[in-house]
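Trainee: Build me a structure from this.
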Amino acid sequence: MSLRPWRDITRRQSRQIMVGNVPVGGDAPITVQTMTNTPTPDIRATVDQIRRCEEAGADIIRVSCPDEESSAALRQITRAARVPIVADIHFHYKRALEAADNGAACLRINPGNIGSAARVAEVVRAAKANGCSIRIGVNAGSLEKDLLEKYGEPCPEALVESALDHIKLLQDADFHEYKVAVKASDLFLAVAAYQQLAEAVDCPLHLGITEAGGLIGGTVKSAIGIGSLLWFGIGDTIRVSLSAEPEEEVRVGYEMLKALGIRTRGVRVVSCPSCARQGFDVIRTVEALESRLQHISTPISLSVLGCVVNGPGEARETDIGVTGGGNGKHMIYLSGVTDHTIGDEAMIDHVVKLVEAKAAEIEAASAAATAQAAE
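Mentor: Down below sits the predicted model:
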């Protein structure tokens, strides 16, 4: 999708690093991350959850390694995963060493929390030996005591100073394959910190509003915080932190990127809020379609409008559209053109089939174009 000038987003230019085989930063697509919440030593449950997140479109998945049993389990987990796995490390530097040896593509650490410069250097050696990148994770809830004493409370300057101190630890160890996050639950604090950090460094930035809340509240809060940063061109990878299943974090992340025209994946639904004019139950129809079309990864636009007031205009802008009509007959639009009508009972099944057929058509055309270019 091409953006009109007044929709253009000028992305901050960062250098690029690799998280496994996924590029982060530079001109690479903004990646969507999530984190498992199963006990890591329960390998089957963790891999099953990773698989659901992969199917939802996760580019990178983080797994917590709080103890030796968890970092040992990582060996099987990383082999089973189809996307790069980030090992979440807190306090104990040995877990980072074990995770690097057991296949982690990236280590999420707070260098200031894992001990002396010698220990940081040891983690760096393990990362280099295993081709790992590092994510520096600064959080307003766990700032160093000296910074809290200096600033009196968590503030943007404190978060940025913490990040720069941690960056220096890695640079002093001649390590440069890192990305940085400065997260806070207070979205104003987080946004201000990211804005300041973006001016101070050239590394990729990992965006997130931490402890954002449940599915609805956390989505709104994250959309305001992460969305505003993305709108200003800041951010190279995102994680939406929700008290919800991790695959929901992935879906919300993609919805943010789709809303800003940054990245497209799956079905983009345009639907009305419904009113007394609706010719069918818009709310239940959209719920059913969103659920049944989650398996579609090909970018497709679908409009679901309850009446003919705004319906035809919106339907002309989408790949597939349906508008409510009288006597239980509703108009189907294909590529913006009125095509045929469909009755109430068959409508949802019919629209699902149309979307699946359109996805197959787009995928076939893309494969043919790729084959032709290779000749």
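
Trainee: Please make it C-alpha for all contacts and neighbour counts, starting now.
Mentor: Will do.

Trainee: Quick one: residues in contact with stretch 313-330.
Mentor: 270, 278-280, 300-308, 311-312, 331-337, 341-344, 354-355 (C-alpha atoms under 8 Å, 6 or more residues apart in numbering).

Trainee: Now list the buried members of the residues you listed.
Mentor: 270, 278-280, 300-308, 311-312, 331-334, 336-337, 341-343, 354-355 (16 or more other C-alpha atoms under 10 Å).

Trainee: Show only the entries of the residues you listed found in strands.
Mentor: Using DSSP state E, 270, 300-305, 331-334, 337, 341-343 are the members of these that sit in strands.

Trainee: For the stretch 151-300 of the chain, which segments count as helices?
Mentor: Taking DSSP state H, counting those that start in this stretch as the test, the helices found in the stretch 151-300 of the chain are 156-172, 187-200, 215-231, 246-259, 282-292.

Trainee: Another sequence for comparison is provided below:
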Amino acid sequence: MPSRSIDPTVCIDAYTAISERFDYPLHLGVTHAGPRETGCIRSVIGIGTLLANGIGDTIRISYAGDPADEVRDGLEMLYCLGLRERHGAELIACPTCGRIQVDLFRLVQEVREKLATEIELPIKVAVMGCVVNGPGEAEGADVAVFAGDRRGIIYVQGQRVANVPEAEILDRLLDECRAFQDKVKAGTARLGEKVVQIVPPDPIGELGSGESLIARGRTTDLTINGSEGTAGG
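Mentor: Here you go, the predicted structure:
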């Protein structure tokens, strides 16, 4: 039984009322949702809220656009709600901020495209633009890269395995993803399991930052923005 509207709040109220009165299978959808940019948001609010509340039996994402996007976004919604087992990698990535020192957004898109064709297991892959928030935000990732001053440090299950220049991040990260997938298939590694907890890299000499010395209070002789540091012991 469908009950559709362009307004996701109307859909939520209508489907909720129907589910309380009748024991019929419910087909969820936000109709006339528009192009993907707006339709995705309307669908996530309407359909996602209902599914999270245990309402709905089938779904249909509707865009004025490529039907393949409807399928991809519908599957991602089900993955995120734990209603369908994920097929393929899950990508975690930073938003924009002033600490990013690599072309993160290009890197994320390239990683996403490669993972879609080369990784079939639900490996969590994190692409982080700095070592400040990266380790915490990447917690739970099987394979992760933390970028800094045109470099990237790559971790697998919490263990650091490589420190590479920006131009080599993509290839090395994918190599580690493929190798980890092979280990999982062979039974020598398990998804979501940490060998050790991620220890943030010491940026000095690796990612071009003085943050570790500042944190330890040893900033004497440290040049920051062209000025000699004087604090610390």
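
Trainee: What's the TM-score once they're superposed?
Mentor: The TM-score (TM-score structural alignment, normalised by the length of structure 2) is 0.72; 186 aligned residues with a C-alpha RMSD of 2.1 Å.

Trainee: just the helices of the stretch 151-300 of structure 1: most buried one?
Mentor: helix 246-259 (a mean of 22; mean count of other C-alpha atoms under 10 Å).

Trainee: corresponding residues in structure 1 for stretch 100-108 of structure 2?
Mentor: Aligned by TM-score structural alignment, stretch 100-108 of structure 2 falls on residues 278-286 of structure 1.

Trainee: and if you look at stretch 23-38 of structure 2?
Mentor: The aligned range for stretch 23-38 of structure 2 in structure 1 is 202-217, by TM-score structural alignment.

Trainee: just stretch 60-70 of structure 2 next, same as before
Mentor: Stretch 60-70 of structure 2 lines up with residues 239-249 of structure 1 when matched by TM-score structural alignment.

Trainee: from memory G306 of structure 1 sits against G279, does it?
Mentor: Yes: shown here, G306 of structure 1 and G279 form a contact pair, counting by C-alpha atoms under 8 Å, at 5.4 Å.

Trainee: residue in structure 2 matching L164 of structure 1?
Mentor: Using TM-score structural alignment, L164 of structure 1 lacks an equivalent in structure 2.

Trainee: Just tell me the aligned range of stretch 160-167 of structure 2 in structure 1.
Mentor: Using TM-score structural alignment, the match for stretch 160-167 of structure 2 in structure 1 runs over residues 338-345.

Trainee: Measure how buried D103 of structure 2 is and give me the count.
Mentor: Neighbours of D103 of structure 2 under the rule other C-alpha atoms under 10 Å: 12.

Trainee: quick one: it from P25 of structure 2, how far?
Mentor: 47 Å (C-alpha to C-alpha, to the nearest Å).

Trainee: One more: C130 of structure 2?
Mentor: Relative to P25 of structure 2, C130 of structure 2 is positioned 47 Å away (criterion: C-alpha to C-alpha).

Trainee: what do you get for P2 of structure 2?
Mentor: 9 Å.

Trainee: Repeat that for D57 of structure 2.
Mentor: 6 Å.

Trainee: ditto for D175 of structure 2
Mentor: Here D175 of structure 2 is placed at a distance of 45 Å from P25 of structure 2 (C-alpha to C-alpha).

Trainee: What of C177 of structure 2?
Mentor: 40 Å.

Trainee: and the match of stretch 100-108 of structure 2, how far out from the chain's middle?
Mentor: Mean-position distance between stretch 278-286 of structure 1 and its chain equals 29 Å (C-alpha atoms, centre = their mean, to the nearest Å).

Trainee: Could you check which residue of structure 2 pairs with L354 of structure 1?
Mentor: L354 of structure 1 maps onto E176 in structure 2, by TM-score structural alignment.

Trainee: what do you get for A181 of structure 1?
Mentor: Match for A181 of structure 1 (TM-score structural alignment): P2.

Trainee: cool, and I226 of structure 1?
Mentor: Counting by TM-score structural alignment, I226 of structure 1 lines up with I47 in structure 2.

Trainee: what does L147 of structure 1 give?
Mentor: Mapped onto structure 2 by TM-score structural alignment, L147 of structure 1 lines up with nothing.

Trainee: my guess is L147 of structure 1 meets A158, correct?
Mentor: Yes: using C-alpha under 8 Å, L147 of structure 1 makes contact with A158 at a distance of 6.0 Å.

Trainee: more crowded one of P2 and P25 of structure 2?
Mentor: P2 (17 against 13).

Trainee: residues in contact with that one?
Mentor: P2 of structure 2 touches 26-29, counting by C-alpha under 8 Å, 6+ apart.

Trainee: Centre-most residue in structure 2?
Mentor: Centroid check for structure 2 by C-alpha atoms, centre = their mean gives I92 as the closest residue, at 1.8 Å.

Trainee: That one contacts K124, doesn't it?
Mentor: Yes: the criterion here is C-alpha under 8 Å, and I92 of structure 2 meets it with K124 at 7.3 Å.

Trainee: hang on, the earlier thing: any figure for the gap between the match of A181 of structure 1 and Y15 of structure 2?
Mentor: From P2 of structure 2 to Y15 of structure 2 the distance is 8 Å (C-alpha to C-alpha).

Trainee: E176 of structure 2 too?
Mentor: Note on E176 of structure 2: its distance to Y15 of structure 2, by C-alpha to C-alpha, is 45 Å.

Trainee: now do D57 of structure 2
Mentor: 11 Å.

Trainee: Which residues are in contact with each of the two?
Mentor: With C-alpha under 8 Å, 6+ apart as the test, D57 of structure 2 and Y15 both reach 26, 28.

Trainee: where does V145 of structure 2 land in three-state SS?
Mentor: Assigned with DSSP: H, G, I helix; E, B strand; the rest coil, V145 of structure 2 falls in the strand class.

Trainee: Noted, bye for now.
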